[in-house]
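# Predicted model and sequence below, questions to follow.
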Amino acid sequence: MSKLNYTPVDEIDKIHAELSNTFKSGKVQPIAYRKYVLLQLGYLLKDNVSKFEEVLMADLGKPKVEVTLTEIGPSISEIKDTYSNVEKWAKPEKPGFSINYTPMRRVIYKQGKGIVLIISPFNYPINMSFGPIASAIAAGNTVVFKPSEQTPATSSLFAELFAKYVDPSVICVVNGGVAETSKLLEHPWGHILFTGSGRVGRIIASAAGKTLTPVTLELGGKSPVFVDPKCDLSMAARRIFWGKNLNAGQSCVAPDYILVPKDFQNKFIEALKAANDAFYPTPEAEANSIGRLVSPQAYKRLSNLLKSTKGTIAFGGRLDEATKYIQPTVVRDVSFDDPLMSEELFGPVLPIVPVDDIDEVIKFVNAHDHPLALYVFSQDNEVKTKIINSTQSGAICMNETMTHVGAEGLPFGGVGPSGSGHHNGKFGFDTFTHTRASLDPPGWLDMILSSRYPPYTDKKLKSISWLFPKLPARPTGPPAPMEGRSFTKWFLFALATIFAGLLTKRKILV
């Protein structure tokens, strides 16, 4: 394992002071300077692809295809999107017309919050770091970046490269473990973004509360998949199996377990086996296409869960402690109270939980923490709509897994125990931006608003009543429920009615 040099704890106060001074100096306020730093971040990645491939192989056994697909490619894409849009995003905005307040010349200014602390995870050390860093810089902040100590080779490379490409008083890498992170959390920040486990997330949120620092948490959890018999079976198996085994299953939005009707379990497992055989046709293909668990502790935890399951291994199951390797494994006939259902798996083990129907799926999902992602594989729009309307999750995706995290224009974030707040593109920019309200009313408005000044009289009370809107008529009762009528059916019915009316009118005219 590579040696990671930790940042001396006694330097953290100086780092915080230096980045605070840089922010206060206004150095990062010009859009041109922000764009310069964004391009430097992009070229930091582009110039050093081979180095990142090497360290990610050392830390995670990550294949080069996954490095490009899930790390460097999406990061450069988000940096480029941020670079192209930062001027538009940062431009002051004017609210829509208001008869009362438009004369007051309302403006919303966009300002950085100060120093942003980004604490990134081990599983996607580039992707889950560079996007938020780019957003924080675009918003006009300075950044302290704390990579994971569980990926020592990658975190060492971060410290080396950031110092070469970016002014350390604008972005500074702090490496370390519990002691260094605890020292960082003693300071107030403009914003903290933490990605990791719920256990550590609680510690981060508690520490941030002491300094009244706003926090965004990306925490993960057990993301379920419902497989409807009315799905494109081969596509569903292929996409689910890919999402489960990407990065050796170490993804916060990886499909964690499958909920499938009992009489469809066998057919679905056959499709998963076909996907497995297509992905890994030879032992060499399997060895070269699947990463390794990050640590001996991670391997031991997951292998113990697999050994203790009451379900039956359908295929896979090979373990290699020396290389921290767990073969992609499907376990059938898993019950709700099985050890595999007790915690987020974070590895290439896929439990199949047979259920009676979709109502049992919804009941089980709602009885547990809201997941970071919920996946539905079905070609039935009513099934999709029912699950959307009956559950809560950070994201809900139909007939796909994982890719929503990097989809341009979509927010990434959790709800409840799976996290709070969002990032990605404009959503990240907004997270790290203080929207500052402003008014600049002209003097002549006092002729209209003179009644606000004392001494107060009944006449003045009457004269200001016109400033405020009247409510619509009082409701006579709650609206009638639209039972059994989906929006799609309602829309088609309305469209058919309009079309029929046009035909009738045409006949009358003829």
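Thanks, I have it.
# Every contact and neighbour count from this point should use C-alpha atoms.
Fine.
# Can you show me the strands along the stretch 51-200 of the chain?
Listed in chain order, the strands of the stretch 51-200 of the chain (DSSP state E, counting those that start in this stretch) span 107-112, 115-119, 142-146, 171-173, 191-195.
# for the fourth one, the distance to its chain's centre please.
Relative to the mean C-alpha coordinate of its chain, strand 171-173 is positioned 23 Å out (Cα atoms, centre = their mean, to the nearest Å).
# Show me what it packs onto, helices and strands only.
strand 142-146, helix 152-165 (3 or more Cα pairs under 8 Å, 6 or more residues apart in numbering; DSSP states H and E).
# Of these, which stretch is the most buried?
strand 142-146 (a mean of 27; mean count of other Cα atoms under 10 Å).
# if I look at residue 264, how far off is residue 229?
The gap separating residue 264 from residue 229 is 6 Å, by Cα to Cα, to the nearest Å.
# of those two, who's got more company?
Set side by side, residue 264 and residue 229 show more neighbours around residue 229, with 18 against 14, by other Cα atoms under 10 Å.
# Tell me which residues touch that one, please.
Contacts for residue 229 (Cα atoms under 8 Å, 6 or more residues apart in numbering) come out as 261, 264, 378.
# Swap in 10 Å and give it another go.
Residues in contact with residue 229, defined by Cα atoms under 10 Å, 6 or more residues apart in numbering, are 260-261, 263-265, 267-268, 377-380.
# what do you get for residue 508?
residue 502.
# tell me the SS of it?
helix (DSSP: H, G, I helix; E, B strand; the rest coil).
# Likewise for residue 353?
Under the three-state scheme (three-state DSSP), residue 353 adopts strand.
# Confirm for me that it is in contact with residue 262.
Yes - under the criterion of Cα atoms under 10 Å, residue 353 makes contact with residue 262 at 8.3 Å.
# Residue 43: neighbouring residues, count only.
Residue 43, neighbours per other Cα under 10 Å, totals 14.
# wait, residue 491
Per other Cα under 10 Å, the neighbour tally for residue 491 reads 12.
# And it, how far from residue 498?
11 Å.
# cool, residue 50 as well?
Relative to residue 498, residue 50 is positioned 61 Å away (Cα to Cα).
# Pull the contacting residues for residue 110.
Residue 110 neighbours (Cα under 10 Å, 6+ apart): 89-93, 139-140, 429-430, 432-437.
# nearest spatial neighbour of it, skipping sequence neighbours?
Distances taken as Cα to Cα, 6 or more residues apart in numbering put residue 435 closest to residue 110, at 5.0 Å, once the chain neighbours are dropped.
# now residue 335
Excluding the flanking residues, the one nearest residue 335 by Cα to Cα, 6+ apart is residue 353, at 6.0 Å.
# same check, this time on residue 147
Of all residues not flanking residue 147 in the chain, residue 120 sits nearest, at 5.2 Å (Cα to Cα, 6+ apart).
# Below is structure B, check it against A:
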Amino acid sequence: MEYTAVADIPGIVDTLHEAYQSGTTRSLEWRRKQLNAIRRMCQENEDAMVDALKKDLRRCYNTAVTYELWDIIAQIGYMEDNLEKMTKNEKLPSPLALKPLSYEVWKEPLGVVTIIAPWNFPFSLLLNPVVGALAAGNTCVLKPSEVSSASGQLIAELVPKYLEPTVARVVTGGVAQTTELLAQKVDSIMYTGGGKVARIVMAAAAKNLTPVTLELGGKCPTYVDESADLQVAARRIAYYKNVNAGQVCIAPDHVLIHHKVRDAFLEHLKVEHARIFPGEEQESETKGRIINTAHFGRLQGLLEGHGGEVVIEGETSEKDLFFGFTVITDPSPDSPLMQEEIFGPVLPVMTVNSVEEAIAFCRPRPTPLAAYVFERDPAVREKWLKEVASGGACVNDCMVQILSTDGGFGGKGESGMGSSRGKASFDTFTHRKVVALQSPSFDPLAKYPSTKPIPAVLKMMITQSFPAWIKPVFRGTLGAAAAVLALLVSKHVSISVSFH
């Protein structure tokens, strides 16, 4: 990958600021044009993008298009279908004491947005936020990961062909380029990746008081209750733990299994994994690869000194960067395996005696990006969802919570802050400007300084403390009339009305 010259980065950001200040990004026509350009980029370059993903992560075609390219196109479709509604001014209710004053929310773009993406989903985790930022009327700096070099290089080549340099610019490179980019004053930063770099991003953003959206990760727990359909649980956990070779921030990190069904679950896990990925693991066309030797070595290190029992031992090949599905029962809770996000196809299975014990295991640990539960007992489901904090959750499945375009996707605590995808992405890159609309012809003197006692009815109107039985009377047009009447009849209030 050819890196951007560090000295060029300030000028790149300045160009985007100038474009935003020109006002060209505000119209819906401009926004739709940019969204359509990204769609065309994905459709017209599908083969090249799939090939880049194969080079970086050994992705098969189906996984490449469904988890990345088609997901981007789906996000674009959502934005196009809802753009007019999302950008429309919203009317707000106004307090009775302030009528006929009215309020609206105007949707204002933030300005220049910097988007820093990770290597595990190098297209979707970069372009989906871009879709939200452009739909909201911003300009963008795109920073692909240098680790997924084939995908990053392709992005650097394609974006200038489909988006004007005043709309979006790509900055490629490593630490030096990212450091310089973070030093620039922009209006929003979105970072997806690990907590260590997230702290660096936040520290840099603080110097310019730049708002930050963080999508991080964590150790996503999965509780399998004694009431669960064990075959279904095993099949879905085995599949999602192996998607992208386990390099997914919302993949099930470890399983907490009820002791009564532990052995049966493990047998199902072996069978279902073999059914999904038949034959020799390393020969499977649907299994990906670890991104590089450094991450491969990190995974090998997690398998040392864990104190548990290896019940499924996958094949490994450092030369091929292949790491097979490995299952370990009851490792030490204090081992690195149970302290660090695994981010690979290694699955610890911890035995617990109840849902309460599973919850107690999760509570003192950092809040994960997702938490999963498999059960057929509504009481267990309710307890898990209420008492296990997480960015998102799923019942009897994994990872599909991210597909809600209306609900958004984001973390909590150490798994991130803010939301993206669908409307949440539009909102993240939009300022909601509250506008008060007052009539020049109506000026109640009651709002100006006075030493006279405040009438009881006016106090009730200001504090919104009417008796419950009378509240319906003060809604809508009747409420506005009542408010004006209350002011007019008060001996303590005079009204100045001018006509134009």
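Right, received. Where do you want to start? All figures in this text were calculated on a predicted structure; none of them were measured in a lab.
# re the thing from before, between the contacts of residue 110 of structure 1, which is nearest residue 204 of structure 1?
residue 432 (17.4 Å; Cα to Cα).
# neighbours around that closest one, how many?
Using other Cα under 10 Å, residue 432 of structure 1 has 31 other residues around it.
# That one maps to what in structure 2?
Applying TM-score structural alignment, one finds that residue 432 of structure 1 aligns to residue 429 in structure 2.
# what residues are up against the aligned residue in structure 1 for residue 90 of structure 2?
Under the alignment (TM-score structural alignment), residue 90 of structure 2 maps onto residue 93 of structure 1. Residues counted as contacts of residue 93 of structure 1 (Cα under 10 Å, 6+ apart) are 106-110, 435, 437.
# What's the residue nearest to residue 335 of structure 1 aligned with over in structure 2?
Under the alignment (TM-score structural alignment), residue 353 of structure 1 maps onto residue 350 of structure 2.
# just checking, that match touches residue 253?
No - at 11.3 Å, residue 350 of structure 2 does not count as touching residue 253 under the criterion of Cα under 10 Å.
# shared neighbours of these two, anything?
residue 338.
# Surely residue 311 of structure 1 and residue 352 touch.
Yes - the criterion here is Cα under 10 Å, and residue 311 of structure 1 meets it with residue 352 at 8.7 Å.
# between the two, who's got more neighbours?
Remark: of residue 311 of structure 1 and residue 352, residue 352 carries more neighbours, 26 against 20, as counted by other Cα under 10 Å.
# which residues sit in contact with that one?
Counting by Cα under 10 Å, 6+ apart, residue 352 of structure 1 has contacts 225, 256-260, 262, 265, 268-269, 311-314, 330-335.
# next one: residue 266 of structure 2
230-231, 234, 257, 272, 311-312, 327, 329, 349.
# Give the aligned range of stretch 115-131 of structure 1 in structure 2.
Going by TM-score structural alignment: stretch 115-131 of structure 1 matches residues 112-128.
# from the chain's centre, how far out does the matching stretch sit?
Mean C-alpha position of stretch 112-128 of structure 2 versus that of the full chain (Cα atoms, centre = their mean) differs by 11 Å.
# which ones are touching residue 459 of structure 1?
Shown here is residue 459 of structure 1, whose contacts under the criterion Cα under 10 Å, 6+ apart are residue 451.
# Now the host helix or strand of it on structure 2. Mean distance?
Using DSSP states H and E, residue 459 of structure 1 falls within helix 458-464. Here helix 458-464 of structure 1, set against structure 2 after superposition, deviates by a mean of 5.4 Å using mean Cα distance after the TM-score superposition for structure 1.
# Now do the strands in the stretch 351-500 of structure 1.
Per DSSP E, counting those that start in this stretch, the stretch 351-500 of structure 1 carries strands over the ranges 373-377, 395-398, 419-420, 433-438.
# Quick one: those as CSV, columns for mean neighbour count and distance to residue 364 of structure 1 too.
Shown next, in CSV, are those (neighbours: other Cα atoms under 10 Å; distance: least, Cα to Cα, whole Å):
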stretch, mean neighbour count, distance to residue 364 of structure 1
strand 373-377, 27, 13
strand 395-398, 19, 16
strand 419-420, 22, 20
strand 433-438, 16, 38
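# And those: which comes nearest residue 128 of structure 1?
Of the strands of the stretch 351-500 of structure 1, nearest to residue 128 of structure 1 by Cα to Cα is strand 419-420, at 14.6 Å.
# what range in structure 2 does the closest one sit on?
Aligning strand 419-420 of structure 1 against structure 2 (TM-score structural alignment) gives residues 416-417.
# Report the mean deviation for the matching stretch after fitting onto structure 1.
For stretch 416-417 of structure 2, the mean deviation from structure 1 after alignment is 0.4 Å (mean Cα distance after the TM-score superposition for structure 1).
# got a list of contacts for that stretch?
Contacts of stretch 416-417 of structure 2 with the rest of the structure, by Cα under 10 Å, 6+ apart, involve 190-195, 198, 212-218, 367-369, 391, 409-411.
# if we can go back for a sec, right, and the residue nearest to residue 110 of structure 1 touches residue 89 too?
No - judged on Cα under 10 Å, residue 435 of structure 1 makes no contact with residue 89 at a distance of 11.3 Å.
# follow-up on the earlier one: just name the closest of the contacts of residue 229 of structure 1 to residue 75 of structure 1, please.
Taking these together and measuring to residue 75 of structure 1 by Cα to Cα, the closest member is residue 377, at 28.1 Å.
# Show me what that closest one lines up with in structure 2.
In structure 2, residue 377 of structure 1 lines up with residue 374, judged by TM-score structural alignment.
# Next: residue 178 of structure 1.
Under the alignment defined by TM-score structural alignment, residue 178 of structure 1 corresponds to residue 175 in structure 2.
# and that match, how many residues sit next to it?
9.
# hmm, back to that, how about JSON lines for the strands of the stretch 51-200 of structure 1, with distance to residue 505 of structure 1 added?
JSON lines is the format used below for the strands of the stretch 51-200 of structure 1 (distance: least, Cα to Cα, whole Å):
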{"stretch": "strand 107-112", "distance to residue 505 of structure 1": "50"}
{"stretch": "strand 115-119", "distance to residue 505 of structure 1": "64"}
{"stretch": "strand 142-146", "distance to residue 505 of structure 1": "66"}
{"stretch": "strand 171-173", "distance to residue 505 of structure 1": "68"}
{"stretch": "strand 191-195", "distance to residue 505 of structure 1": "61"}
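# How much space separates residue 290 of structure 2 from residue 50 of structure 2?
Using Cα to Cα, residue 290 of structure 2 is found at 17 Å from residue 50 of structure 2.
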